[in-house]
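Q: I would like to see how this sequence folds:
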Amino acid sequence: MHDHRSELADDTPTITLYRTYDAPQSLVWRGITDPDLLKNWWGPDGFTIEPISHDFRAGGHWHFIMIGPDGTRYVNYHLFTKIEPEQLLAYHNGEFENDPNGFDAEISLTALSRETTELRLHMIMSSFEARQTVLDFGALEAGQQTLAHLTPILEQLKAEK
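A: The predicted structure follows:
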């Protein structure tokens, strides 16, 4: 089961992506928080990750460069604002710490059964114009591509158990 969907709110400048994985919540959590796993799946089709630093705690960060298929380098800085193990990872996404042009995001996990987990990625933009900019950049498709890349990582983790 790899159901996925996207939502755009009419009353707030948000983008919400959902994806269901055939994996227990604990494995999905590991997949979204372990830097050795993240670097192997985060990003849309054709992108790679060059890790810089990772400090997984509230107030910590994940600093990395996303390299596009054409070699363009996109600096990313996720400042972790709230962590509830196996349930919620909230962060500010920008190019550097407290980037005013960035946005807030929350990844929440819900166990649908012992072996099935729904991931919800909720992105909160500063304005409808900011949301439209990322939509024009392909955020819906790129976001779903990114979340799809977690599936083979989870299959590998399940096989190792």
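
Q: every contact and neighbour count from this point should use C-alpha atoms.
A: Noted.

Q: tell me if I am right that Tyr74 is in a helix.
A: No - assessed with DSSP: H, G, I helix; E, B strand; the rest coil, Tyr74 is strand; it does not lie in a helix.

Q: that one and Ile67, how far apart?
A: Shown here: Tyr74 relative to Ile67, a distance of 6 Å by Cα to Cα, to the nearest Å.

Q: and this one, please, so the two structures can be compared:
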Amino acid sequence: MNSGITFTPDFDSASVYVMSVYQQNVTTIWSHFTQSDLLALWWAPKPWKCETVKHEFFEKGTWLYVMLGPDGEKQFAKAQYGEIKPNSEMAVWFHRG
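A: Just a heads-up that it's a prediction; the model follows:
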């Protein structure tokens, strides 16, 4: 399958590096990752929705969110931001629960 997304596992650090290239203006893409109202528009797979509880987009900041399912399911998650290079790249760690 060619999804346009590259997954690179790092077994030594128990990490997966994800890279995707988008055919869009970099500031538009960046805003859809950094602004919680825009992030909520696309983060959840349909028919699920994403609701942000807290969004601190800065190094060592936290994004707390809940995925809302069509039958009332709720999946809480947390993202922790690492190094951020504006309009270029960011390090993010995701945790369930």
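
Q: what segments of structure 1 are strands?
A: 4-8, 14-21, 48-55, 61-67, 73-84, 88-94, 103-113, 116-124 (DSSP state E).

Q: name the nearest residue to Leu121 of structure 1, ignoring sequence neighbours.
A: Spatial nearest neighbour of Leu121 of structure 1, excluding adjacent residues (Cα to Cα, 6 or more residues apart in numbering): Ile107 at 4.5 Å.

Q: what's the match for that neighbour in structure 2?
A: In structure 2, no residue is paired with Ile107 of structure 1 according to TM-score structural alignment.

Q: residues contacting Ile107 of structure 1?
A: By Cα atoms under 8 Å, 6 or more residues apart in numbering, Ile107 of structure 1 lies in contact with 88-90, 119-122.

Q: distance to Leu154 of structure 1 for the strands of structure 1 - can I get that in TSV?
A: Shown next, in TSV, are those (distance: least, Cα to Cα, whole Å):
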stretch	distance to Leu154 of structure 1
strand 4-8	16
strand 14-21	8
strand 48-55	18
strand 61-67	21
strand 73-84	20
strand 88-94	18
strand 103-113	14
strand 116-124	11
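
Q: looking at those strands, which is nearest to Ala148 of structure 1?
A: strand 14-21 (7.9 Å; Cα to Cα).

Q: what does the closest one rub up against?
A: Here strand 14-21 of structure 1 has contacts from 1-9, 28, 116-125, 131, 140, 143-144, 147-148, 151, using Cα under 8 Å, 6+ apart.

Q: if any of those residues are buried, put those into a PyMOL selection.
A: To isolate the buried ones among these in PyMOL, judged by 16 or more other Cα atoms under 10 Å, type:
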select buried, resi 4+6+28+116+117+118+119+120+121+122+123+124+125+131+140+143+144+147+148+151
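
Q: of the strands of structure 1, which is nearest Leu38 of structure 1?
A: When the strands of structure 1 are compared by Cα to Cα, strand 48-55 sits nearest Leu38 of structure 1, at 8.5 Å.

Q: and the closest one, how far from structure 2 on average?
A: By mean Cα distance after the TM-score superposition for structure 1, the fitted strand 48-55 of structure 1 averages 1.0 Å away from its aligned residues in structure 2.

Q: that strand - contacts with which helices or strands?
A: Using 3 or more Cα pairs under 8 Å, 6 or more residues apart in numbering; DSSP states H and E as the contact test, the elements touching strand 48-55 of structure 1 are helix 35-41, strand 61-67.

Q: between it and strand 73-84, how big is the angle?
A: Counting by axes from the mean of the first three to the mean of the last three Cα atoms, to 10 degrees, strand 48-55 of structure 1 lies at 40 degrees to strand 73-84.
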